[in-house]
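Visitor: here is the input, now give the coordinates:
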Amino acid sequence: MFIRSYLRASTIEQDANRANDALEQFAADHGQVVASTYTENASGTEANRSELLRLLKDARKGDVLLVESIDRLSRMEDSDWRMLKTTIDSKGLRIVALDLPTSHLALRVTQGDEFTSRMLGAINNMMIEMMAAIARKDYQQRRERQAQGIAKAKSSGAYKGRPIDSDLHKRVRELLAANLGIRATARHAGCSTTTVLKIRDQVQQLS
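Guide: Next comes the predicted model:
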């Protein structure tokens, strides 16, 4: 059994490797080892994540995609999630999440047990869909609360905006000046493509 773990954090300030030990221990507890690890700092709302795409490219039928939770895999809009899930299914990958007990059985079902595999697949797919929907709703609610908080702070004159990460901005500007593309710049700088586009637009406005 080939287990590919996927680790993600939303921003460069967060530690994407935080759950690595937990994933490796989980695999060991089930008599398995993590054979390959893919780590990145990117928003779960984005579909074009370089390490996730690399994992999908490397994957073979029967491999396990191990994550801490489904929200590490997706906080995407429904249409983007559908495309990702279709790709995962077409590759023959089995999703296993630490916080989704129904998925853990995938590590113990033999390939010859067709009935159990099909039943497990049906139940697990339903739970994965539910968790993905919850992850998206949680993201939207947090964004709404954040917007409400900012609006309230602005009305009282207390809002100062998010502090600018000068080192990150400098790095992005340097990469863009070296003619790297948006995605390549985001990958090397360890930030989202949205951040790169904002910095690029700021540079263009000043030039």
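
Visitor: every contact and neighbour count from this point should use C-alpha atoms.
Guide: Fine.

Visitor: longest helix in the protein, by number of residues?
Guide: Ranked by residue count and defined by DSSP state H, the top helix of the chain is helix 114-155.

Visitor: skip ahead from that helix and say which helix or strand is next.
Guide: Elements were assigned by DSSP states H and E; along the chain past helix 114-155, the next helix or strand is helix 166-177.

Visitor: what about V67, how many neighbours?
Guide: With neighbours defined by other Cα atoms under 10 Å, the count for V67 comes to 24.

Visitor: that one and V96 touch, don't they?
Guide: Yes - contact criterion Cα atoms under 8 Å: V67 and V96 qualify, at 6.4 Å.

Visitor: quick revisit: now the longest helix of the chain, how far from the chain's geometric center?
Guide: Helix 114-155 has its C-alpha centroid displaced from the chain centroid by 13 Å (Cα atoms, centre = their mean, to the nearest Å).

Visitor: same for that helix, what does it pack against?
Guide: helix 70-73, helix 101-104 (3 or more Cα pairs under 8 Å, 6 or more residues apart in numbering; DSSP states H and E).

Visitor: just say which of the ones you listed is most tucked in.
Guide: helix 70-73 (a mean of 23; mean count of other Cα atoms under 10 Å).

Visitor: I'd like to know which elements it is packed against.
Guide: Applying 3+ Cα pairs under 8 Å, 6+ apart, one finds that helix 70-73 contacts strand 3-9, helix 114-155.

Visitor: second chain to compare with the first, below:
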Amino acid sequence: MALVGYARVSTLDQDSTTQIERLTAAGCTKIFSEKKSGTSQKGRTALDECLGWIREGDTLVFTKLDRLARSQRDLHNMVHELEEKGVSIMALDQAIDTRTAAGKAFLGMLAVFAEFETNIRKERQLEGIAKAKKEGAYTGRKPTAQAKRAEVETLLSQGMSKPKIAEALGISVASVYNVLKAA
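Guide: Prediction:
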């Protein structure tokens, strides 16, 4: 009957130290941590390890529901899988403790809001990109290889092989071919 912690931050420049300290203070004897987006369960290796490690009678502890999942489907699938294993869920910052009926009900309600928040953020991001494009401020990534067209053509005319050109210019061999195809 162990308390098992899970900490997650979304990007590499974020720090999970505060979450880990809080999970430790809550009594977690094992903590899994990772830096991955929470919009999907796919590719979250620490979460997969945690779900594989946790045993019947244990409680999975995290600071906030959105640290575990932002998708209702993923959350409900995880909860179902954990319940079948006999594992409880507890969020430190919210009144979620699936060992109680109220905790189970609150979990379902918060799952809806976590996914809603993600969808609203996506909408705002798309609106911002559309506005920036309209104003000419957002043009996307500049083509790196196409900007080196003259250099590619010069090196090729000097008899250099395509792989050597790619290495010399810091681009891929496929990019060399794409530059030549576009010429």
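
Visitor: hang on, the earlier thing: turn the helices and strands packed on helix 114-155 of the first structure into a markdown table, including distance to A28 of the first structure.
Guide: Shown next, in a markdown table, are those (distance: least, Cα to Cα, whole Å):
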| stretch | distance to A28 of the first structure |
| --- | --- |
| helix 70-73 | 20 |
| helix 101-104 | 13 |
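
Visitor: between those, which gets nearest to S79 of the first structure?
Guide: helix 70-73 (14.7 Å; Cα to Cα).

Visitor: residues in contact with the closest one?
Guide: Applying Cα atoms under 8 Å, 6 or more residues apart in numbering, the contact partners of helix 70-73 of the first structure are 6-9, 44, 67, 97, 128, 131-132, 135-136.

Visitor: tell me which two of the residues you listed sit farthest apart.
Guide: Largest pairwise distance in the contacts of helix 70-73 of the first structure, by Cα to Cα, is 19.7 Å, between A9 and I128.

Visitor: now the contacts of helix 70-73 of the first structure in JSON lines, with distance to K85 of the first structure?
Guide: Below are the contacts of helix 70-73 of the first structure laid out as JSON lines (distance: Cα to Cα, whole Å):
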{"residue": "Y6", "distance to K85 of the first structure": "15"}
{"residue": "L7", "distance to K85 of the first structure": "17"}
{"residue": "R8", "distance to K85 of the first structure": "17"}
{"residue": "A9", "distance to K85 of the first structure": "20"}
{"residue": "G44", "distance to K85 of the first structure": "14"}
{"residue": "V67", "distance to K85 of the first structure": "14"}
{"residue": "A97", "distance to K85 of the first structure": "15"}
{"residue": "I128", "distance to K85 of the first structure": "10"}
{"residue": "M131", "distance to K85 of the first structure": "13"}
{"residue": "A132", "distance to K85 of the first structure": "10"}
{"residue": "A135", "distance to K85 of the first structure": "15"}
{"residue": "R136", "distance to K85 of the first structure": "14"}
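
Visitor: of those residues, which is the most crowded?
Guide: Of all those, R8 has the most neighbours under the rule other Cα under 10 Å, reaching 27 neighbours.

Visitor: what sits against it?
Guide: Counting by Cα under 8 Å, 6+ apart, R8 of the first structure has contacts 16-17, 39-42, 44, 72-73.

Visitor: which residue, other than its chain neighbours, is closest to the most centrally placed residue in the second structure?
Guide: By Cα atoms, centre = their mean, the second structure has its centre lying nearest to S37, at 1.5 Å. Leaving out its chain neighbours, the residue that sits closest to S37 of the second structure by Cα to Cα, 6 or more residues apart in numbering is S10, at 4.4 Å.

Visitor: right, and that neighbour touches K36 too?
Guide: Yes - using Cα under 8 Å, S10 of the second structure is in contact with K36, at 4.7 Å.

Visitor: so which of the two has more stuff around it?
Guide: K36 (20 against 15).

Visitor: hmm, the more buried one is touching A46, no?
Guide: No - at 9.4 Å, K36 of the second structure does not count as touching A46 under the criterion of Cα under 8 Å.
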